[in-house]
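In: Here is a sequence together with a model predicted from it:
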Amino acid sequence: MNSTSIASLAMRQLMVAAALMVLSGSMGLPVPAPPGLVQAASLEDQSFDDTLVVSDRTLRLNGLGLRGVAWVKAFVAGLYLAAPSKEPGQILAMQGPKRLRLKVMLEAPSVELTKSMRHGVQRNEPAELHAQLQDRVNVLAAGIDGIGTFHPGDVLDLDFVPGQGTQLVLNGRTLSTVIAGDDFYRAILKIFIGERPVDKRMKAGLLRGSAA
């Protein structure tokens, strides 16, 4: 193998390793947020509708945030709510349907997102509540693990409908049974906007309070 091939292989391996660390949340160096984080409901060339409908309720885009490290960009997240808010406590207590949408920007094993989700719930919930959530976290994890590999352009939605629960949807296809409980969806949101988010800059973007 010549020196050019060796260098190319090494770069490929480095990029894959960085991508896995971004998804799993194992690197704590977030990408600096660009000026005007949310402009025309678009971030890093990922476009989001200003409004959408979940369970017959029109939701508005609250903000967008990038999850990435250095040159590796994992996904852009968009948070949809019935009423815009910049306060995480208010959002976590807010009644009505919600949607957390992730637009994937790299190819990576879905199990890395599962690891990040599990770790995020554990970091943001006290031990007794974490124990109560564990079976439901396992259901969500099974749905994500079943994806196998994320590809650029994939759209993963985590929807909440009052009286029903949380639904995992990939590219419009339902991946899991409905997971009951307001407390469960709050636990998922805390991964993104809680006191110990997976990425502080992504949290700031999601809490912008409007799509403009």
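Out: Structure's in. What do you need?

In: Please count neighbours and contacts with C-alpha atoms only from this point.
Out: Fine.

In: so when I look at I144, I'm seeing a helix, right?
Out: Yes: secondary structure assignment (DSSP: H, G, I helix; E, B strand; the rest coil) places I144 inside a helix.

In: Quick check: the gap between it and D157.
Out: Distance of I144 to D157, computed by Cα to Cα, to the nearest Å: 11 Å.

In: swap in F48?
Out: If you go by Cα to Cα, the gap between F48 and D157 works out to 12 Å.

In: Now K103. Nearest residue, chain neighbours left out?
Out: Closest residue to K103 in three dimensions, ignoring its sequence neighbours and counting by Cα to Cα, 6 or more residues apart in numbering: V155, at 4.7 Å.

In: what residues are up against the one you found?
Out: For V155, the contacting residues are 101-104, 170-171, by Cα atoms under 8 Å, 6 or more residues apart in numbering.

In: ok, and the most crowded of the residues you listed?
Out: The most crowded member of these, judged by other Cα atoms under 10 Å, is L102 (24 neighbours).

In: What's the first helix or strand after the helix or strand where D183 lies?
Out: Here D183 is covered by helix 182-193, with elements defined by DSSP states H and E. Sequence order places helix 200-206 as the next helix or strand after helix 182-193, per DSSP H and E.

In: In terms of secondary structure, what does that next one contact?
Out: Helices and strands touching helix 200-206, by 3 or more Cα pairs under 8 Å, 6 or more residues apart in numbering; DSSP states H and E, are strand 57-69, strand 72-81, helix 182-193.

In: you'd agree A41 is up against D49?
Out: Yes: between A41 and D49 there is a contact at 6.5 Å, judged by Cα atoms under 8 Å.

In: also this one, for the comparison:
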Amino acid sequence: MKAIVTAAALAAALLLPAHAAPITVQGVDVPEQIQTQGEELVRYGAGVRSKFFMKLYVGSLFSQKPGQDAEAILNSEAISAVRLNIISSMITSDRMIETIEEGFDAASGGKVAPLRERLDTFLSLFDEPVEVDDQFTMVSIPGVGVEAYKNGELLTLIEGDDFRRTLFGIWLGDQPADKKLKKAMLGQ
């Protein structure tokens, strides 16, 4: 009986996320969980977006439902969030808009037209200057769309699961902006 209880306790412990402690990535404290929509989202992982050997931002992924792969997260009914913490002055408003445009094109397979109006609304998030230490959080709400925050302030809600999946596809899709970052955000 004692062996069964011990085995059950071990099995339960293995189901808990291995990354339950807060972490620091490139000087950015990434919490073990965040709260949004009245729900606690658990951190999957975090990593650095680099381009041409320059470290641009820390990207982190949170979800209501732990243990899913990228495809499952993109199609999940669970709330999830991608958070970007800007760590380089090389990220400007114009560069952020350009990067999101490129990511949307890749994530949509070049079919941006049906999403254009909503994408333009989303890109208005970056009309104000983007500075080091700015934090952007995109909350994926299945059946609704995406809430977008800058430094904790809700700026917009973009409706539609198609927009939600495409936006999150920038980081988690088959052609992510950065394969190493995708892997890190998934905690792999």
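Out: Thanks, I have the structure now. Small disclaimer: the values here were computed from a predicted structure and weren't measured.

In: shared neighbours of A41 and D49 of structure 1, anything?
Out: Counting by Cα under 8 Å, 6+ apart, the residues touching both A41 of structure 1 and D49 are L61.

In: okay, these two: which has more neighbours?
Out: The neighbour comparison of A41 of structure 1 against D49 (other Cα under 10 Å) goes to A41, with 21 against 13.

In: quick one, what contacts the equivalent of the more buried one over in structure 2?
Out: Alignment of A41 of structure 1 against structure 2 is given by TM-score structural alignment, with I23 as its counterpart. For I23 of structure 2, the contacting residues are 29-32, taking Cα under 8 Å, 6+ apart as the criterion.

In: among those residues, who's most crowded?
Out: Neighbour counts for the contacts of I23 of structure 2, by other Cα under 10 Å, peak at V30, which reaches 22 neighbours.

In: just checking, that residue touches L61?
Out: No: between V30 of structure 2 and L61 no contact is recorded; they are 9.8 Å apart, counting by Cα under 8 Å.

In: Find residues that contact each of those two.
Out: Common neighbours of V30 of structure 2 and L61 (criterion: Cα under 8 Å, 6+ apart): A46.

In: Contacts for stretch 4-22 of structure 2, please.
Out: When contacts are defined by Cα under 8 Å, 6+ apart, stretch 4-22 of structure 2 is touched by residues 29-32, 43-45, 66-67, 187.

In: What lines up with the residue nearest to K103 of structure 1 in structure 2?
Out: Following TM-score structural alignment, the counterpart assigned to V155 of structure 1 within structure 2 is Q135.

In: measure its match to Y44 of structure 2 for me?
Out: Taking Cα to Cα as the criterion, Q135 of structure 2 is separated from Y44 of structure 2 by 18 Å.

In: coming back round to it: just tell me the aligned range of the helix holding D183 of structure 1 in structure 2.
Out: Using TM-score structural alignment, the match for helix 182-193 of structure 1 in structure 2 runs over residues 161-172.

In: Relative to structure 1, what is the average displacement of the matching stretch?
Out: On superposition with structure 1, the average gap between stretch 161-172 of structure 2 and its aligned counterparts reaches 0.9 Å (mean Cα distance after the TM-score superposition for structure 1).

In: Nearest spatial neighbour of E131 of structure 2, chain-adjacent residues omitted?
Out: Ranked by Cα to Cα, 6+ apart and with sequence neighbours excluded, the top spatial neighbour of E131 of structure 2 is S89, at 6.4 Å.

In: can you tell me which helix in structure 1 is longest?
Out: Across structure 1, the longest stretch assigned as helix under DSSP state H is helix 3-24.

In: tell me which residues in it are buried?
Out: Residues of helix 3-24 of structure 1 classed as buried: 18-24 (neighbour count, 16 or more other Cα atoms under 10 Å).

In: Serialize the contacts of I23 of structure 2 to JSON lines and add fields for secondary structure and distance to A11 of structure 2.
Out: What follows is the contacts of I23 of structure 2, written out as JSON lines (DSSP: H, G, I helix; E, B strand; the rest coil; distance: Cα to Cα, whole Å):
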{"residue": "D29", "secondary structure": "strand", "distance to A11 of structure 2": "30"}
{"residue": "V30", "secondary structure": "strand", "distance to A11 of structure 2": "27"}
{"residue": "P31", "secondary structure": "coil", "distance to A11 of structure 2": "25"}
{"residue": "E32", "secondary structure": "coil", "distance to A11 of structure 2": "22"}
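
In: quick one: which of the residues you listed is nearest F122 of structure 2?
Out: If you rank the contacts of I23 of structure 2 by distance to F122 of structure 2 using Cα to Cα, V30 comes first, at 24.2 Å.

In: which ones are touching S140 of structure 2?
Out: Applying Cα under 8 Å, 6+ apart, the residues contacting S140 of structure 2 are 79-81, 146-147, 164, 168.

In: L20 of structure 1 -> structure 2?
Out: Under the alignment defined by TM-score structural alignment, L20 of structure 1 is left unpaired in structure 2.

In: So which residue is smack in the middle of structure 2?
Out: V82 (1.8 Å; Cα atoms, centre = their mean).

In: So that one is in contact with T137, correct?
Out: Yes: at 5.8 Å, V82 of structure 2 counts as touching T137 under the criterion of Cα under 8 Å.

In: What residue in structure 2 is paired with L52 of structure 1?
Out: Using TM-score structural alignment, L52 of structure 1 lines up with I34 in structure 2.

In: picking that back up, hmm, which of the contacts of V155 of structure 1 are common to structure 2?
Out: For these, the aligned pairs still in contact in structure 2 (both residues aligned by TM-score structural alignment, their matches' Cα atoms under 8 Å) are 101-104, 170-171.
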